[in-house]
Structures are given as structure tokens and as C-alpha cells.
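> sequence first, predicted model second:
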Amino acid sequence: MAVKLHHITIVLLISYVLIITGCTSNGQINSDSTIAESTLNKINTIVVIYAENRSFDNLYGLFPGANGIHNALEHPETYLQLDRDGKTVLPSLPPIWNKNNPNWSFIADLPNKPFQIDAAPGDAPSSNGIKNVSPDLVHKFYHNQMQINVGSNNQFAAFSNAGGLTMGYYDGSSMALWQLAKEYTLADNFFMGAFGGSFLNHFWLVCACTPSMANVSTDQVSILDDKTGMLAFKPSSALQMAPHYLGDFNFTPADNTNQRNYAVNMAQPPFQPSGTPPAKTGNRLLADSGIKNGVVVLDPQTEKTLGDTLSARQINWAWYAGAWDAAVTDGMQSPDKARSVIYKTGAGAANFQAHHQPFNYFSRFDPTTANGREQRIAHLKDYTDLQTDIAKGTLPAVTFYKPQGSLNQHPGYTDVMSGDAHIAELVKQLQASPQWPNMFIIVTYDENGGFWDHVSPPKGDRWGPGSRIPAIIISPFAKKHSIDNTLYDTTSIIKFITRRFGLEPLPGVRDNAGDLTNTLEVDIRN
């Protein structure tokens, strides 16, 4: 018996190594270098569609053939959640702490395992189904690491303000994007570039870097435990109360090497549109950096971005955002006037999310300078511009699209299906574009939104990667009806664009992440 167990252990270890190194079960290496350059070079337009806050298991855990919920349920060690002491297995899932909503009270009675939100016992179509808005879940830099717990993924419920909701998943088969994933390539080993939330992951999409500034007020600096390097918290049980941190703020302590604090959770852009209004007597193009008792306005950033490397090679590119033009106008109003677009929720509201616009943090786009204004006109555009360019066949070689808040699938303020329909319709328009025959579309998510996923993130660096997220590759050159198990993270998008256009590599892009070329069909005619 000991010999058999020893043999099984060796097999499991070998399997783990094969997955991490990119080997398939038949011994082949998933090497991006094997793709024919002739196939890659036929791609003239790359479109990145960036949705919000869903883990892979949350939306695609039931996708046939993918590494999903079925695999997790076969191995309880991949899903059993521990209490905050890191030792005690929770006897049941904790309640949702951040919303007192009776429609979600059932979670406190669920066993300690993943559960389907839109099926019994959670199925209440009028309130809990995939077409409805769920409560939001905390999704921050240190929290994500504490939930992952060095790859065990066993403290998501303990360190969530939404308790057991983090373990919920949907049957996503009704989604239009699910059907596109069946038709083209679904990547089931793709991870968010950085730990935490939307703000930081948008930076990692465009520069593989973490923003920083000097002289941050101490009341904005996180208080960390000396032993763990994570947030210090008061001991308590996840079944009794929400986690209580001693200092859960937006910046890291100052780095010893450069005395700068890194912004790992939300800070506002220095330029409008920003969540921070202009100063009453200041320039209406700027956010009021001296405002008190609000989210910090980040200093203009100067790191090199993908936009810089594209421009250096005279490759046209643009960041299109839903409600951008309206948000610019909204942001330039007097601070005495209420915003009607930026972070405005409610029926019919665009709910523009200023911290989802990464290029608006960089000094290159300073609207108070002539060059900054030119750069904004050239590269920062509205969704209506995107539709015009699609129809005319004039999309830039590299196109980013960020849906407005009401259509981005973010828990707490929108639902899954409205964003799914919006993105699927956009893909349909792209497929009807004159540029479609040479197009490569990536539909992915910024981060997991606080939802659990059973796959351990790969080894990375101080900043990530974080949890696994969905990614769909749609292209005439993409493998059809395929699931790609290659290891990717958000920086793989940068790597793919860099390789296709021969750009200067950005230093933060990770060596062990694939460059997406494994999703392409090799053209054997070349």
C-alpha cells in the first residue's frame, strides 16, 4: 500500500510540474515559439475588450471540457475554506456581511463548498439569477493575497466582506460569450496580472507596472503585519463578523529603495474625467489634488506604457471607453454641481468609472499642455468613435475597449447578462467590419472581483499574478472549438502585441506567461 501511495504522489507531482511548465498530458510542450510567424503576421488589427470582476469558475466553471467546478469538487482540498486562524475548517459558509438582504440569507446555511448561485438553494430568479445584480465583494491588493493564501485558495470566505458569496458560481451557458467561447478558443489557465482590483489591473494591462507617488499621507498607507507582510487584522471568526483590519488603505508603506508609496488600490486620475472634481478656483481640466477626506489623486505617472512603445514604432492605437466624451464634460463642471455621468448609478446612468481609464493617469495625456491635448485627441476616444471606426474599417492596429460601468458585468452595480449582450453585439459588429479577415479579438476581465477560483496562481512577483479569470480569443486565425491550457496572465496581451509589431519589451511583462500565439492555427501552407 505504501508503494502505491508513493507512486500516486510521484504521478501527482509530475502532473503539477507538467502543468506549470506548459507540458501537455501527451508530453508535448506548449511552446509559443512553434507558431508560424506567417500566421501571426497576417493579423493587422488587435482588439482588447476588457470587462469586469469575474473569476473563471464564477462564469465558466461549468464549461464543458474546461478545468472547472467538476475538477474542484473531486478534490476537497481545493475548495474547503479555513477560518481566519488559517487552521480551522469552517463548518459552513459565512453570511454576507456587507449587505443585509434577505434574498441572500441562504448563504449562511450552505455547506463549505462551491455553490451555484442560479440554482437551488440559491435560485430566486427575481433577485438572484444571472440576469440580476448580486452584492459586491471586496477585491483589493492585500485581500486577494490573503484569500489565495500562498496558492491554497482556502481563505476567500474568511477575508471577504461578502462572506460565502465568494464561493458562488453561475451556469454561464445562457451567455452569448459562452457560445463564442465554444466556437473559438477559451483560455482556462489565464490569470489577472496583479493582485487586487480594477485600478491596479488596468495599469498592468497597459504598462505591466504599479503606479506610485512620494509623500503620501500616513492615513492612506496600509498597516501591515510584521510577520506576514499582509494587512494586520483583529482576531475573529469568519462566522461571527466581517474581517476587521487595523489599516486597510490604498498605498503600500514607502519602499526602502526609492521612498515611494505604491498605489495598489483605487486612486483617482489627476486629469478629468476623474472621480475628484476640479478645485473651485482651479483649472477645470484637472482634479483637485489638494482635496481632503476623499480618494487620493495620483500624481501624473511617467512609466513607459504599451502606448509609448507602439507610438515609437508609428503603430496607430487607441483606448475607447463607453461614455468617455460625456464623462469629460461631466468632470469639468464646477465642484458645486453633482456629477451625472462619473460614478453615477441608477436607471439609464452610464456609471462611468474613472479609475478604469489607465492612460488618463500618465503625464503624456496632460490636457493642460498642447502635446497632451494632441495625444488625447489621437488616442483617448469614445464608444461612438469605436462604432464609426468599425463600420468604416479604420480601427487602429491596436484597439482597447472599456465598456461603461452599466455594461461591464461588475457585481454590485450591474449584472452579467447586460454586459454579455453588449460585448457580444460589439463582437458581431467587429466580425462584420472590413478589418475582420485580419483581426484578433481578446475578450477578458480585469480581475476576479473577489470571487473564488480553485486553480492556484503561478509563481510571479511582488505584484501578481492574482486569481484565474476568463479569456476568449476570437479570430479567423484562432483555433476553433478549442480550450487552451497554456499559462497566461494579463501581461500576455502586452507580450502578444509586442511580438506582432516588433516593439520594445516592457520590463514588467512576465517571462513565464505565454504570448497567446498558442491560440492560433498554424497555417501549414506557409
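Nice, thanks for sending it over.
> going forward, measure contacts between C-alpha atoms and count neighbours the same way
Fine.
> what about residue 330, which helix or strand?
Using DSSP states H and E, residue 330 sits in helix 324-331.
> and the helix or strand just after that helix, which residues are buried?
Using DSSP H and E, the helix or strand that directly follows helix 324-331 along the chain is helix 370-379. Neighbour-count burial for helix 370-379, counted by 16 or more other CA atoms under 10 Å, picks out 372, 376, 379.
> so which elements touch whatever helix or strand comes next after helix 370-379?
The helix or strand immediately downstream of helix 370-379 is strand 380-382, counting by DSSP H and E. Packing contacts for strand 380-382, counted by 3 or more CA pairs under 8 Å, 6 or more residues apart in numbering; DSSP states H and E, involve strand 317-321, helix 324-331.
> can you give me the strands in the stretch 101-250 of the chain?
Along the stretch 101-250 of the chain, counting by DSSP state E, counting those that start in this stretch, strands occupy 115-116, 168-169, 185-187, 190-191, 212-213.
> packing partners of the fourth one?
Right, the one you point to is strand 190-191. Packing partners of strand 190-191 (3+ CA pairs under 8 Å, 6+ apart): strand 488-489.
> quick one: residue 483 is in a strand?
Yes: when classified by DSSP: H, G, I helix; E, B strand; the rest coil, residue 483 is found to be part of a strand.
> for the helix of greatest length in the chain, packing partners?
Determined from DSSP state H, the single longest helix within the chain is helix 2-21. The helices and strands touching helix 2-21, judged by 3+ CA pairs under 8 Å, 6+ apart, number zero.
> next secondary structure after that helix?
That would be, after helix 2-21 and using DSSP H and E, helix 37-41.
> put this next to the previous one:
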Amino acid sequence: MAALDEIQTIVILMQENRSFDHMLGHLSLEGLLPDVDGLRQEDMELTTYANEYRNRFYWPFLIQDEASVIRDPPHSRHLVQVQMARSSSGKKFRMSGFVDSYIQYTQHQTEHPPPMGYFDSRGAWMTSFLARQYCVCDRWFTPLPSDTQPNRCMAFTGTTLIDDTDSRLIPHREHVFDWLNARGVRWRVYHDGPPFFLLFGRFHELVGMKYRPFSELAHDIQHEDPGQAPQVIFLEPRYFDFFWSDEPANCNHPLALVCHGERLLHRVYTALTCNPEKWARTLFIHTYDEHGGFFDHVPPLPIENPPPPGADFTEGFKTTGPRVPGLLVSPWVQPGKAFHGNLDHTSMLQLLAEKFGSGPEDYSASVNHRRAQRIRSLSEALADAPALRPIPTRAPEPCPPMPSMKRQPRAPNERAFQKAALELLQHEGPIATAAKYPDLVGAPLTP
């Protein structure tokens, strides 16, 4: 299609653990984008959104002081099933178990359970701005009703050999980097701390020239020759699971504050638009790996995902997980337009196969299996012609300082980061590792 022919740079930023209604439900609630399937005032006190626990009902509430209410809701495979609340007939999902799963997991009952909180256009100020100025995808589902590692496998390999998050390097088949390398596609990673790709064990690559600090992004966009510049850019935030850093995480994984993630999103947009000529041929894709246990009212899609050969789980998935935010930011979308097609993370891989392969079916058999079940390509959300207008701008909002969150590793993904960092040091040596990732110097790397 014309848009993909003209787009020269595809940029992907995947943040952590927020649902669509949690971050973008305000678009319909505030009347900013009435066409979006978000929260609606007429349903706010009806049973539409009600979550019941022990004969008490809970509804979505506006988060006004994030630091006082935000917690990390559960999002493991078993508890996501509780959240989605399948009916006794097995044919419907009521999306009414978010409070139940939270209390099961934390043993803590509160007036306003964190999973039911949502941000308005002031709290999610940059996400809201980009949604209104560009294209919001309101049927982008996390591929699997599970947590971080399986869903990032789906995003970056098209399949998964695991169904949970554990303290390990992630077993996987062909990575998207391998797919791009095989087709001679130039790619690069810009990271604001040790990248999640560390957990895939690609150690030699991690200390190579394809990985650069985020601080170099704007300079490279401004000055790098288009013939040498990457055709696909992966942006990596500073992860909350990087537990020994004094710098505030900006991946939006609770307990990290959303305001830091919003400022990262502002930095990304400012860098990508600093060269108008390059911006005219750029597509920036922003989404989240999974919903993180936060409420969303839209039921999952009936997409089957059987265990592939060699998987360490035997029970396949019958549905997607809940919705996550999805934004397409580019001159090649219709401004302020919502796209309602069914998407998940493999929609990005379909797009890459259309741009750099022979079509959306050219990525892998597992991606095609989801495509056959009507998971669509992101290319379908692009416009036939670019929007001819000045580049929209937004001033950054202040963000309160975050106290140090250095801590002992508790969660499985924190211990996975620790294990992967130790193996990186062993494989590539402390000098090469510290030169690329100074954050790892002096880190507590004893498992």
C-alpha cells in the first residue's frame, strides 16, 4: 500500500502493565474522542463495569493521587482468568473479577481497589495528546491472558514456549532481530537502561553497535544519513524490574509512576519530530506488553494459541488477554481517528512482513495462525495519504521526584534481570559490559 511504500522508519515502544480503560478510557468519558470504545458516564454506576466481591460492588474511579493508590495488581495466567470472569456457560466473559483477583492475591480489601482506577487526560497527558492528534487503536489486545514474559515472546518472536514469567533467561525460537537480519533490514535499539532484550540472552549483540543509549536518539534522527539510519527502531524504557537503580523507572510498571512514563513518551515524540523531513516518513508504534491486572470492560477475543513443539506448558490458550493501549503516531494516519480492527502484538510482525517481506503472511506460521483467526495487520490503520499540517506539539508536564526504589529482588522478572545481567558480565566481560551499561557497575549480581 502507498503508506508502507513511503514510510522509511518504523519505531516501536512497548511499555509495561497498563490496560486500555486504565490509560485511555477517559477519551470517551470526557468526550474527547466519542468514537472510542472506552468508559462512558452512563455506565459508570450500572452493572456494566461493576466488580463484585462478597456482595459489595466496585466501580472504576479517577486516580487523583497516584502515589497513594497505585499498587501492582496480579496478572499471572490463573488470576487473569479470574479477572475476565468467564460465565458458567463458558461463552461469555463478564470482565468482573479484577477486584476478586486483587484481594485473593494481596489479602487486602480497600475502599478503592487499585485495579479499578483510571487516569484522565491530565494524568495520562502525553498518551491522551497523542491519541487525539493521531490514531488510537481501541481493539488492541494483549496476545495471551498471562503476564510479561509470554506476551513479550509473542511480540518479538510471534510465538511462545512459556506461559508464565519466571526467574530465567527466556527460551525462544527465531527472534524478530533474526528475521530482520535475514532480510538485510537495518535495525537498532535505543535504551534508557538495561534493555528487556537482555532476558533473551543475546549477549554479544547487546554490547555491539546496534544498541545505543537513549540520549543519542535525537542526535541520530537529526543528523544521520537516511541511507545508514535504521529502518526499524526499538525503544527500551528504564524498567521497574531493574531493581538496583536510583533512577526512576519510566516503563509504567507499578509502582513506577505514570508521570515518568509520560515524560519518556514526550521525549520520544520530541526526538522523532525534530527532523521534519524524516518525520514525514516515520511510523511510531506505542503499546503495552500486557494489561497488568487493571480493569478493562471489553471481553477478550476467541483466539486459540496451542502449545508449539518444545513448549514447557501443555494447556493451550483459548483467548487473548484484555485490551492494552495502542497508538499509531505518524503523518500517515488520519488525525483523531480511532481504528476498531482486532489487533494484538503480532499485528506489528505482520506489518514488518508487509514492509520488508512479501506480505503479511511472510512472518511465520504461528503469526499466520493468528491472522487466520482475524488478527489484523497494523497497516490497515494507515491512511492512503499523509496529513498535511504542522507537527502538533505539547509542552511537558512536571513530574514529582521519585524516591530511590533500590530493593532486594522479589518478583520473578526482577530475578530474571539479575540472572541475565550476571550472565552478560560473564559472557562479555566487565569492561565491555560497563562501557555499554554503566548501571551494571557495582550491581548486586549474586543470585
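Alright, I've got the coordinates. Just so we're clear, the structure is a prediction, and the values are computed from it rather than from any experiment.
> picking up where we left off before, and the helix holding residue 330 of structure 1, what does it pack against?
Contact here means 3+ CA pairs under 8 Å, 6+ apart; on that basis helix 324-331 of structure 1 packs against strand 380-382.
> mean shift between the strand it packs on and structure 2?
After superposition onto structure 2, strand 380-382 of structure 1 sits on average 3.4 Å from its aligned residues (mean CA distance after the TM-score superposition for structure 1).
> quick check: next helix or strand after that strand?
Using DSSP H and E, the helix or strand that follows strand 380-382 of structure 1 in sequence is helix 383-392.
> what's the spacing between the nearest residue to residue 154 of structure 1 once chain neighbours are set aside and residue 523 of structure 1?
Spatial nearest neighbour of residue 154 of structure 1, excluding adjacent residues (CA to CA, 6 or more residues apart in numbering): residue 81 at 4.4 Å. The spacing between residue 81 of structure 1 and residue 523 of structure 1, counted by CA to CA, to the nearest Å, is 46 Å.
> more crowded one of these two?
Neighbours were tallied for residue 81 of structure 1 and for residue 523 using other CA atoms under 10 Å; the higher tally belongs to residue 81 (29 against 13).
> list the contacts of the equivalent of that one over in structure 2.
Counting by TM-score structural alignment, residue 81 of structure 1 corresponds to residue 51 in structure 2. Contacts for residue 51 of structure 2 (CA atoms under 8 Å, 6 or more residues apart in numbering) come out as 57-59, 95-100.
> among those residues, who's most crowded?
So for these (other CA under 10 Å), the most neighbours sit at residue 98, 32 neighbours.
> I figured that one hits residue 294, correct?
Yes: Residue 98 of structure 2 is within contact range of residue 294, at 7.1 Å (criterion: CA atoms under 8 Å).
> need the residues touching each of those two.
By CA under 8 Å, 6+ apart, residue 98 of structure 2 and residue 294 have these common neighbours: 115-116.
> report the central residue of structure 2.
Nearest to the mean C-alpha position of structure 2, by CA atoms, centre = their mean, lies residue 288 at 1.7 Å.
> that one maps to what in structure 1?
When structure 1 is aligned by TM-score structural alignment, the residue opposite residue 288 of structure 2 is residue 445.
> now the closest residue to its match other than its chain neighbours: how far from residue 467 of structure 1?
Spatial nearest neighbour of residue 445 of structure 1, chain neighbours left out: residue 51 (4.6 Å); criterion: CA to CA, 6+ apart. For residue 51 of structure 1, the distance to residue 467 of structure 1 (CA to CA) stands at 15 Å.
> likewise for residue 197 of structure 1?
11 Å.
> again, but for residue 114 of structure 1
In terms of CA to CA, residue 114 of structure 1 sits 16 Å off from residue 467 of structure 1.
> ok, those two, which is more surrounded?
Neighbours were tallied for residue 114 of structure 1 and for residue 467 using other CA under 10 Å; the higher tally belongs to residue 467 (35 against 25).
> make sure the more buried one is actually in contact with residue 449.
No: if you go by CA under 8 Å, residue 467 of structure 1 and residue 449 don't touch, sitting 9.5 Å apart.
> shared neighbours of these two, which are they?
residue 55.
> and residue 399 of structure 1, what pairs with it in structure 2?
Matched by TM-score structural alignment, residue 399 of structure 1 corresponds to residue 233 in structure 2.
> repeat for residue 201 of structure 1
Alignment note (TM-score structural alignment): residue 201 of structure 1 maps to residue 151 of structure 2.
> what is the burial count for its match?
The number of residues packed near residue 151 of structure 2 is 29, by other CA under 10 Å.
> quick one: residues contacting it.
Each residue near residue 151 of structure 2 by CA under 8 Å, 6+ apart is listed here: 142-144, 160, 289-290.
> ranges for the strands of the stretch 401-526 of structure 1?
Taking DSSP E, counting those that start in this stretch to define them, one finds strands in the stretch 401-526 of structure 1 at 439-445, 471-474, 482-484, 488-489.
> what's the counterpart of residue 116 of structure 2 in structure 1?
Checking TM-score structural alignment: residue 116 of structure 2 goes with residue 167.
> hang on, that match packs against residue 451?
Yes: using CA under 8 Å, residue 167 of structure 1 is in contact with residue 451, at 6.4 Å.
> more neighbours: which of those two?
Set side by side, residue 167 of structure 1 and residue 451 show more neighbours around residue 451, with 31 against 26, by other CA under 10 Å.
> can you pull the buried residues of stretch 251-264 of structure 2?
For stretch 251-264 of structure 2, the neighbour count (16+ other CA under 10 Å) marks 251-254, 256-264 as buried.
> now do stretch 51-68 of structure 2
Residues of stretch 51-68 of structure 2 classed as buried by neighbour count (16+ other CA under 10 Å): 51-53, 58-61, 63, 66.
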